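Participant: here's a sequence, model it:
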Amino acid sequence: MIELDKAGGVWTATLNRPEKANALTEAMLTRLAEIAEQAGQPGGARVLILTGAGKVFSAGADLDAMGEGLATSPVWERLSSAIAALPGLSIAALNGTVAGGAIGMALACDLRVAATGAEVFYPVMKRGFLPQPSDPARLSALIGPARAKLILLAGQRINTETALAWGLYDRIAEPGALMDAAHELAEPVLAATFEHAAAIKRLIP
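Facilitator: I've put the predicted structure just below:
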C-alpha cells in the first residue's frame, strides 16, 4: 500500500490505498518511516516527495486500527522525526485533503504543494485523542498559535486558499500539474551538490 519510486535522486513515496481514502495502518506508517530513514542515509534521496493515489492524500488513521491502539502508537513520531531529520529536501505533494494524523508527515516536510480542493482538518477534539506530540509545535510555527488552535481546538476545516494564505501550503497546483510543481521546486536542489543543499538547509531553523 506504499509504493516507492527512485529516479535521479528523487524518491517518491505514494500512499496507495485509494479505496480507503489512503487511511493509514501501522504497517503503512512503518513502511513510510523506513523509507524516510533510508532516504536520510549516505547515498539516499536528494529529494523525498510524499504523495497519494486517488483524490484524497490521506484520511488519517484507519478507524479499525485506531481501536487497536494506532492513535497512540510511537510510529507516528518515528515517521515525522525521520522526515524532519532528512538532510535533503522533503516535499508533501498533497493530491487531496489531508486529515488527522496524516497531517504530521506533511508538517514535517520542508514544503507542501497542494492540489486545488485539498482541505486540512485534524479532528482530535471530536475523536477524543491528543494530536501527535510534535504536530502542534510544527503547526504553530507555520501558521501561528491562534490559527493552530482553530484547527486543533475549534476543529475548523481549512480550505485550500486559506491554507495557502496562512502559510500552511506553499503552493497550489491543478491536480494534473501537482507532481510537475513538486519537481519544479526540487530542480535547484538537484542541480546543486548534495553538500551545498544540505548546508543551506541546516542554516534554516
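Participant: hey, let's count contacts and neighbours off CA atoms from now on
Facilitator: Noted.
Participant: next one: the residue most central in space within the chain from residue 35, what distance?
Facilitator: The centroid of the chain falls nearest to residue 106 when counting by C-alpha atoms, centre = their mean (2.0 Å). Using C-alpha to C-alpha, to the nearest Å, residue 106 is found at 15 Å from residue 35.
Participant: ranges for the helices of this protein?
Facilitator: Taking DSSP state H to define them, one finds helices in the chain at 26-39, 63-66, 75-84, 102-108, 124-127, 135-143, 145-152, 160-166, 178-191, 194-203.
Participant: to compare with the earlier structure, here is another sequence to fold:
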Amino acid sequence: MIELTREDGLWTVTLNRPDKANSLTLEMLEELTRIATEAQDARALILTGTGKVFSAGADLEAAKAGLAKSDVWERLSGAIAALPCLTIAALNGTLAGGAFGMALACDLRICVPGAKFFYPVMKLGFLPQPSDPGRLTALVGPARARLILMGGAKLTADEALRFGLVERIVEGDALMEEARTLATDTLAATPEIAQGIKELCR
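Facilitator: Next up, the predicted model:
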C-alpha cells in the first residue's frame, strides 16, 4: 500500500490504496515514517498518491481504535520536515484530516485542479497534530489557519493557491512531470549546497 521508487537520488513515495481513498492505517504510517527516516541520502523526495484522492486521513476503523490520537502522525511529519533534501507533495487529489501533516511538512506542495483541502479535527473531537497549526500558520497566516482548523473551511485548489497552501496547480496528467521538474536543480546540485539553501530558507 506504500510504494517506493529510487532513481538517481530521487525517491518517490506513493500511497496506493485508492479503493479506500488512500486512508492511512497504523502500518502504513509506520512504513512512511521508516522511509522518511531512512531517506537521508535522498537528493529529493516526492510524496504522492494514486486515484482521485491524495489521502482521506486516518482509516475509519483504525481511527476508532485510537489511531487518531497516536503520536505516529507527529513522528512522520517530523521525519519529513527533518530531511536535508528537497521534499515535494504532489497532491493528486483531496487532502484531508491527519494527512495534512505530511503535506505541511514538505518544502513544496503542488496539486491537481480538483483537489480540496479540509482538516475537520475540531468537530471530530481531536486536537490537531502538535506541529500542524504552526506549519499551517506559517503558510497561510493565523486567521486562515483558524478558518481551516476552527471554521471547518473546505478549500478549493484555487483558494489553496491564493492562500499560499500550495505553490502551483497542475493538470493531473502533468502532476508528476511538474514535481520532477521542480526537483531538477536540486538533483543537479551538490547535496551540501542544496541542504545549505534549504537551511537558509527556514
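Participant: and the TM-score between them?
Facilitator: Once superposed, chain against chain, the TM-score is 0.99 (TM-score structural alignment, normalised by the length of the second structure); 202 aligned residues with a C-alpha RMSD of 0.6 Å.
Participant: which among the helices of the first structure is found nearest to residue 5 of the first structure?
Facilitator: Shortest distance between residue 5 of the first structure and those, using C-alpha to C-alpha, is found for helix 26-39: 10.7 Å.
Participant: tell me what that closest one is packed against?
Facilitator: On a contact count with 3 or more C-alpha pairs under 8 Å, 6 or more residues apart in numbering; DSSP states H and E, helix 26-39 of the first structure meets strand 2-7, strand 10-15, helix 75-84.
Participant: wait, which of these is closest to residue 187 of the first structure?
Facilitator: Closest of these to residue 187 of the first structure is strand 10-15, at 10.0 Å (criterion: C-alpha to C-alpha).
Participant: pull up the aligned stretch in the second structure for that closest one.
Facilitator: Following TM-score structural alignment, the aligned partner range for strand 10-15 of the first structure in the second structure is 10-15.
Participant: same check on stretch 157-167 of the first structure?
Facilitator: Per TM-score structural alignment, the counterpart of stretch 157-167 of the first structure in the second structure is residues 154-164.
Participant: dump the helices of the first structure into CSV; add distance to residue 7 of the first structure as well.
Facilitator: Listed next are the helices of the first structure as CSV, based on distance: least, C-alpha to C-alpha, whole Å:
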stretch, distance to residue 7 of the first structure
helix 26-39, 13
helix 63-66, 33
helix 75-84, 19
helix 102-108, 22
helix 124-127, 37
helix 135-143, 29
helix 145-152, 36
helix 160-166, 29
helix 178-191, 11
helix 194-203, 15
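Participant: quick check: residue 44 of the first structure touching residue 37?
Facilitator: No: applying C-alpha atoms under 8 Å as the test, residue 44 of the first structure and residue 37 come out as separate, 9.0 Å apart.
Participant: tell me how far residue 62 of the first structure lies from residue 100 of the first structure.
Facilitator: Distance of residue 62 of the first structure to residue 100 of the first structure, given as C-alpha to C-alpha: 10 Å.
Participant: contact partners for residue 178 of the second structure?
Facilitator: For residue 178 of the second structure, the contacting residues are residue 170, by C-alpha atoms under 8 Å, 6 or more residues apart in numbering.
Participant: return the residue of the first structure aligned against it.
Facilitator: Residue 178 of the second structure maps onto residue 181 in the first structure, with residues paired by TM-score structural alignment.
Participant: kindly report the same for residue 25 of the second structure.
Facilitator: Alignment note (TM-score structural alignment): residue 25 of the second structure maps to residue 25 of the first structure.
Participant: its match contacts residue 62, correct?
Facilitator: Yes: using C-alpha under 8 Å, residue 25 of the first structure is in contact with residue 62, at 5.7 Å.
Participant: I'd say residue 107 of the second structure and residue 86 touch.
Facilitator: Yes: counting by C-alpha under 8 Å, residue 107 of the second structure touches residue 86, with 6.3 Å between them.
Participant: neighbour count for those two, which is higher?
Facilitator: Under the neighbour definition other C-alpha atoms under 10 Å, residue 107 of the second structure and residue 86 were set side by side, and residue 86 has more, 25 against 18.
Participant: please name the nearest non-neighbouring residue to that one.
Facilitator: Take residue 86 of the second structure and drop its neighbours on the chain: the residue closest to it by C-alpha to C-alpha, 6 or more residues apart in numbering is residue 44, 4.7 Å away.
Participant: thought that neighbour was touching residue 183?
Facilitator: Yes: taking contacts as C-alpha under 8 Å, residue 44 of the second structure lies within contact range of residue 183: 6.3 Å.
Participant: any shared contact partners between those two?
Facilitator: Listed as contacting both residue 44 of the second structure and residue 183 by C-alpha under 8 Å, 6+ apart are residue 86.
Participant: comparing these two, which shows the higher neighbour count?
Facilitator: A side-by-side neighbour count of residue 44 of the second structure and residue 183, using other C-alpha under 10 Å, places residue 44 first with 28 against 20.
Participant: so what corresponds to that one in the first structure?
Facilitator: Counting by TM-score structural alignment, residue 44 of the second structure corresponds to residue 47 in the first structure.
Participant: what of residue 122 of the second structure?
Facilitator: Per TM-score structural alignment, residue 122 of the second structure is aligned with residue 125.
Participant: was I right to think its match contacts residue 151?
Facilitator: No: assessed by C-alpha under 8 Å, residue 125 of the first structure is found out of contact with residue 151, at 9.6 Å.
Participant: so for those two, which residue has more residues nearby?
Facilitator: The neighbour comparison of residue 125 of the first structure against residue 151 (other C-alpha under 10 Å) goes to residue 151, with 20 against 14.
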